[in-house]
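I'd like to go over a predicted model; first the sequence, then the structure.
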Amino acid sequence: MASFHIIQPLTECPIHMESFERPKVLPCQHTFCEDCLKRCQDSSGGLLCPTCRREYSAIDVSKLPNDYTRLALLEAVDSSVDSMDSPADAAQSKIKDVRYEKQEPRATVVLKLRDSDGKEVLDRRGVNVKVINPSGDLVQCQVTNASHEYKFLPSMSGTYKIYASVNGMYLSNSPKELTIFPPLRQSSSVFGEAKYKGAHDIAAFNGEIFVTDRYNRCIVVMNRSGEQIRSFEIKESNMGHFDPFGITISITGLLYITDMYNHEVFVCDTRGRVRQRFGKDILKKPNGVSLTKNNEILVVDYDDYCLYMFENDGRFKRKFGSRGKDYGQFNHPWFVAITGNGDWIVSDCNNRRLQVFDGSGTFRFLRSIPVGYLVRGVVVDHEDKIYISSVIDSGWTKMNYKHVVMVYHANGKFYGEISLRDELLRPRGMCITEDDSGEHILIVTDDSNALHKYKMI
């Protein structure tokens, strides 16, 4: 019996967590089902090893060597099944524990399996564990040598859902949830090799990262590892020098860039080819820009103390807000972020608060989140946790200002500070994306000469 529980984990594919079917060996000596590897390939036939992350260019999975050792183990397990104890019963079994170990960093799922008579079961026949990350994607889960332990690697902060079943029936307390928060007061690392003279906002799309470099009058484009791959400047008729500030990107890859000097919004592709421009006769000092759930364009106007809404074709639609301290009024707003359900979160800088508006169509004020400090950048993650860049007054002069990135729960409750207080000069816009290793990160722009990177787990 003991030998069975040592052998059985070796017969299960780490990808789909069931017995191997046509096991194939990668050059890194890790084994997976042939069909599982094919599902991992990109459009060019390349793939990353799900275990060690080694990268392979176009590869013919069907021609990889068979893992005859695994096939022999499968035969040994099959011949042993008949002598095993009673199978686990879903109603009597449960997820015993789910924990996150920061040192590894790995999350562990521990099952407590019992048969229909309540007797503890040792083997994992018919048992399946599935993990869904905060963005709704399936996470690879690997079984350990311990018969009832499964491990997975979280790649982002947020709530993970863990489902466990026996022969297609969920365990009595499945699913369980595991919430992982970003670490607090972490020291940043500098992201990217480009030199900036005023990095003000940032957005990511399709493996590329776009930064508005205001004083170099261009958009800098990098890959996920931070290497600059190109830059571009917009030059159109009837405009002065290019003065980019805010940026957002549609799901189709169109960039929306606010230009303070020219008082308008430019819409272009990822190479800088302009498709549209609007707002010149309306906007005074456009800062942040975002797209609503209905694909309308929201532009924050710093000097006009309001938000402007434009139709997707650039036609003016509505104005929201005025100067003041009442709810729905602003004192130099900076940026706007859109939550998962379409609400707007506006950084109301000199009123030292965030304001939340219903974006479903009524556009009514929902609530205020008092921050107590000057608020600039704002971005939300997959679970609508709110990240802001802010200025903390620690003295009577600007020389004593401290700049920090803070985190709030979706309900407005303060969570903590992600950054240290002495490493940011003038933080502006932010974005959440993945780095070259696939780890989720927060990138903060700084209008001096750097981008700052923080881990999201």
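That came through, no problem.

drop to CA atoms for contacts and neighbour counts, all remaining ones
Will do.

helix, strand, or coil at residue 428?
Secondary structure, DSSP: H, G, I helix; E, B strand; the rest coil: residue 428 is strand.

residues contacting it?
Residues near residue 428 by CA atoms under 8 Å, 6 or more residues apart in numbering: 199, 200, 201, 376, 377, 389, 444, 445, 446, 447.

buried subset of these?
With neighbours counted using 16 or more other CA atoms under 10 Å, these contain these buried positions: 199, 200, 201, 376, 377, 389, 444, 445, 446, 447.

tell me the buried residues in stretch 290-301?
290, 291, 292, 293, 296, 297, 298, 299, 300, 301.

residue contacts, the closest residue to residue 333 other than its chain neighbours?
The shortest distance from residue 333 to any non-neighbouring residue, by CA to CA, 6 or more residues apart in numbering, is to residue 348 (4.4 Å). Neighbour list for residue 348: 330, 331, 332, 333, 334, 354, 355, 375, 376 [criterion: CA under 8 Å, 6+ apart].

if we use 6 Å, what do you get?
Applying CA atoms under 6 Å, 6 or more residues apart in numbering to residue 348 gives the contacts 330, 333, 354.

same deal with residue 207?
Contacts of residue 207 (CA under 6 Å, 6+ apart): residue 224.

distance of it from residue 285?
From residue 207 across to residue 285, the span is 30 Å (CA to CA, to the nearest Å).

okay, helices next: where are they in the protein?
Under the criterion DSSP state H, the chain carries helices at the ranges 2-7, 34-40, 68-80.

out of the ones you listed, which one sits most buried?
helix 34-40 (a mean of 16; mean count of other CA atoms under 10 Å).

ok now it, how far from the chain's centre?
25 Å (CA atoms, centre = their mean, to the nearest Å).

put this next to the previous one:
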Amino acid sequence: MINISCRLLGFYYFYILYIFITSLRPAEGSLIYQASFNSVCCSNSQMFPKCLTFFKENNRCVRVFWAQDFSQDRQIIISAIPLFEILQQLTNQRASIEEDIQSSFEDLHKQLDVRKSVLLMELEVTYGLKQKVLQAQIDSLLRGEGDITATCTQAEEALAGEPCVASLQVERELWERLGELAGLGLPCQPEENDQLDLVMETDGLRKSIHNLGTIVTTSAVASQSEAMGAGLEQCIVGHPASVTIVTRDKSGGACKSGNAILSAEVFTPDGSIVDGEIVDHKNGTYEFVYTVPKEGDFSLALRLYDQHIKGSPFKLTVTKTLEAELDVAKRRGKSPGQKKKGSKRASSALGTPRRKTQNPIEDDLIFRIGTKGRNKGEFTNLQGVAASSNGRILIADSNNQCVQIFTNEGEFKSRFGVRGRSPGQLQRPTGVAVHPSGDIIIADYDNKWVSIFSCEGKFKAKLGSGRLMGPKGVSVDQNGHVIVVDNKACTVFIFQLTGKLITKFGSRGNGDKQFAGPHFAAVNKNNEIIVTDFHNHSVKVFTLEGELVLKFGSNGEGNGQFNAPTGVAVDINGNIIVADWGNSRIQVFDGSGSFLSYINTSADPLYGPQGLALTSDGHVVVADSGNHCFKVYRYLQ
């Protein structure tokens, strides 16, 4: 037994030697392999000394080999960590979708039961009315028949008796009675019919049920997907540029279906974000359209399922005109699109209100909060802004996947949010609103739903899952209903807080009742919905039923014109305050859409403002996305 164990141990050492030998040059490996094999075949007393001698002589080589081997294994494991995260997200998505399916079909069952009860009640009511008419007619005829029969019997008895004065009197009474009966005009024709049918157009419903719900997925992977188009290299200030993204599977084959989770960001070297719109062609290709408001060097990051596609991030050069870019290239002897050095904007101290002091240019700024980062009071691509009645300012910190809360004076209070694609997690929060109940409503662009949290940041529910394509802004009307601006679907949705859809309106286009990348919404004192129509450079006002009330604005830099409007708010007088993203300013209009004034932002200029709100103490707060901060301005109502 001992001899067998020793031999097994010997083969174990031989196996270790074999691993080491295979990493050496062929000639060395062959000699050592032969020597080692002979050692194993020898007696144990000969084998172990040779093995020990080998390890002593080659101790450093063995250690180096093992260190390299283990390091490679460690790198392989580390590189595989995202796979575990993807698998976990996939599992979470499965559980979430299963919950949605159960909930949706339970709701359908309830609606079917309600409809069944309504039909049965309608049947009983209709039957009762008809039955009452017919039964009354039958009763009337039976009474008439009884009267006639009784009178006829009396007449027969009178005729059968002996004639006398009394009989003559009875005869006259009978004749009068018979005359009355003859004149009654009994209802002999039916006063109702027996039609009581059921029309159930179930064919269309069965077809709808058969096709109800779709599990949407794609095999697209970032490592194989690619982008193309002139918008990858250069564009002109203020002119839309376009990039086409082609998604491919792991083998490089083109995907034929849409709905992939694709994100696109254009940013400057200092991290300022430029907005844009992704159009899903539903055939595996996508188009990203963006407009840059100023000259400079930018980067375009295209991510598929949070992973960069081939070549991403791309370097962009933005010029005033294409000819100017070509002239510069000729003078420098370089090709168009070469990167210039960018300048970084100054930013505020972390979480401390920076108030305007000793400023030679007078403006309306009270203070600003924020700098680029991931800590408290720091932001990365802040988007939506909301203000509560209890003196709180809420910021949707999009790329940090959280919401940060401050006082009206700029003091940091709290933050909440965990990155992810499961219910209760945030992937790309863009819009935020406060419900009268105190709940916090968050539009999550990438998760394609709206999340509802308590005022303490505890997740309560989600709504719009399976309906929304890219929710951007949220608001609350006077009925407590949730207004959702779907940027991707170019539609406005109205939900109950329970998640039930009340109505929706809008489609893609440039018509009065259409949108092109709508962003945010506000509700005025008439309970009308005010929507900023980004690519149509206008603001539109609708009733809750989706009827257009008012439209104002056009593309330009003049008073009352826009270069892609974003944030919007309404004051107590019905005046409309609009963030003008491309022109980096805030304009004020009256309730009829006539231009009134600007909010003076000259001293510390805005750079791509996004969400906007009115605080409880009457100031205007705006998300200055390009400067990674929010600013609070005086506002005279």
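Okay, I see it. Nothing here was measured: the structure is a model prediction, and the numbers come from that model.

need the TM-score between these chains.
Comparison of the two superposed chains (TM-score structural alignment, normalised by the length of the first structure) gives a TM-score of 0.54, and 259 aligned residues with a CA RMSD of 2.1 Å.

dump the buried residues of stretch 290-301 of the first structure to TSV, plus distance to residue 158 of the first structure.
Formatted as TSV, these follow (distance: CA to CA, whole Å):
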residue	distance to residue 158 of the first structure
290	23
291	24
292	23
293	22
296	28
297	28
298	27
299	29
300	28
301	32
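
what's the closest of the residues you listed to residue 170 of the first structure?
For these, the residue nearest residue 170 of the first structure by CA to CA is residue 293; the value is 35.1 Å.

now that closest one: how far from residue 409 of the first structure?
21 Å.

how about residue 25 of the first structure?
44 Å.

just to revisit the earlier point, how close does the aligned residue in the second structure for the residue nearest to residue 333 of the first structure get to residue 610 of the second structure?
By TM-score structural alignment, residue 348 of the first structure lines up with residue 533 in the second structure. Distance from residue 533 of the second structure to residue 610 of the second structure, counting by CA to CA: 13 Å.

how about residue 421 of the first structure, what does it touch?
Listed by CA under 6 Å, 6+ apart, the contact partners of residue 421 of the first structure are 402, 403, 404.

tell me the helices in the stretch 201-350 of the second structure, going along the chain?
Ranges of helices within the stretch 201-350 of the second structure are 202-210, 322-332, based on DSSP state H, counting those that start in this stretch.

the longest one maps to which residues in the first structure?
I take that to be helix 322-332 of the second structure. Under TM-score structural alignment, helix 322-332 of the second structure has no counterpart anywhere in the first structure.

buried stuff in that helix?
Within helix 322-332 of the second structure, the residues that qualify as buried by neighbour count (16+ other CA under 10 Å) are 325, 326.

what does the shortest one give?
Under the neighbour-count criterion of 16+ other CA under 10 Å, helix 202-210 of the second structure has nothing buried.

which part of the first structure lines up with it?
Using TM-score structural alignment, helix 202-210 of the second structure lines up with nothing in the first structure.

just stretch 75-86 of the second structure next, same as before
Going by TM-score structural alignment, stretch 75-86 of the second structure lines up with nothing in the first structure.

go on, stretch 111-126 of the second structure?
Under TM-score structural alignment, there's no match for stretch 111-126 of the second structure.

can you give me the neighbour number for whichever residue in the second structure pairs up with residue 271 of the first structure?
Residue 271 of the first structure maps onto residue 456 in the second structure, with residues paired by TM-score structural alignment. The local packing of residue 456 of the second structure (other CA atoms under 10 Å) involves 12 other residues.

residue 363 of the second structure too?
17.

mind listing what the aligned residue in the first structure for it touches?
Here residue 363 of the second structure is matched to residue 186 in the first structure, going by TM-score structural alignment. When contacts are counted by CA under 6 Å, 6+ apart, residue 186 of the first structure is found next to 418, 419.

mind redoing it with 8 Å?
Here residue 186 of the first structure is in contact with 418, 419, 420, 454 (CA under 8 Å, 6+ apart).

now swap in residue 51 of the second structure and tell me
13, 36, 39.

now the buried members of those.
The neighbour-count test (16+ other CA under 10 Å) marks 13, 36, 39 as buried among those.

tell me the secondary structure for the closest residue to the second one other than its chain neighbours?
The reference is to residue 36 of the second structure. Leaving aside its sequence neighbours, residue 36 of the second structure sits nearest to residue 14 (CA to CA, 6+ apart; 6.8 Å). Look at residue 14 of the second structure: counting by three-state DSSP, its state is helix.

I'd say residue 14 of the second structure and residue 40 touch.
Yes: at 7.2 Å, residue 14 of the second structure counts as touching residue 40 under the criterion of CA atoms under 8 Å.

of all residues in the second structure, which one is nearest the centre?
residue 448 (2.6 Å; CA atoms, centre = their mean).

residue 387 of the first structure: neighbouring residues, count only.
With other CA under 10 Å as criterion, residue 387 of the first structure counts 25.

what's it aligned with over in the second structure?
Here residue 387 of the first structure is matched to residue 577 in the second structure, going by TM-score structural alignment.

how many neighbours does the closest residue to that match other than its chain neighbours have?
Once flanking residues are discounted, residue 577 of the second structure sits nearest to residue 588: 4.6 Å by CA to CA, 6+ apart. The local packing of residue 588 of the second structure (other CA under 10 Å) involves 22 other residues.

contacting residues for whatever residue of the first structure lines up with residue 620 of the second structure?
For residue 620 of the second structure, the aligned residue in the first structure is residue 442 (criterion: TM-score structural alignment). By CA under 8 Å, 6+ apart, the contact list for residue 442 of the first structure reads 430, 431, 432, 433, 453, 454, 455, 456.

trace the last one over to the second structure, please.
Aligned against the second structure by TM-score structural alignment, residue 456 of the first structure finds its counterpart in residue 635.

who are the contact partners of that match?
364, 599, 618, 619, 620.

tell me how far the last one lies from residue 134 of the second structure.
Meaning residue 620 of the second structure. For residue 620 of the second structure, the distance to residue 134 of the second structure equals 72 Å [CA to CA].
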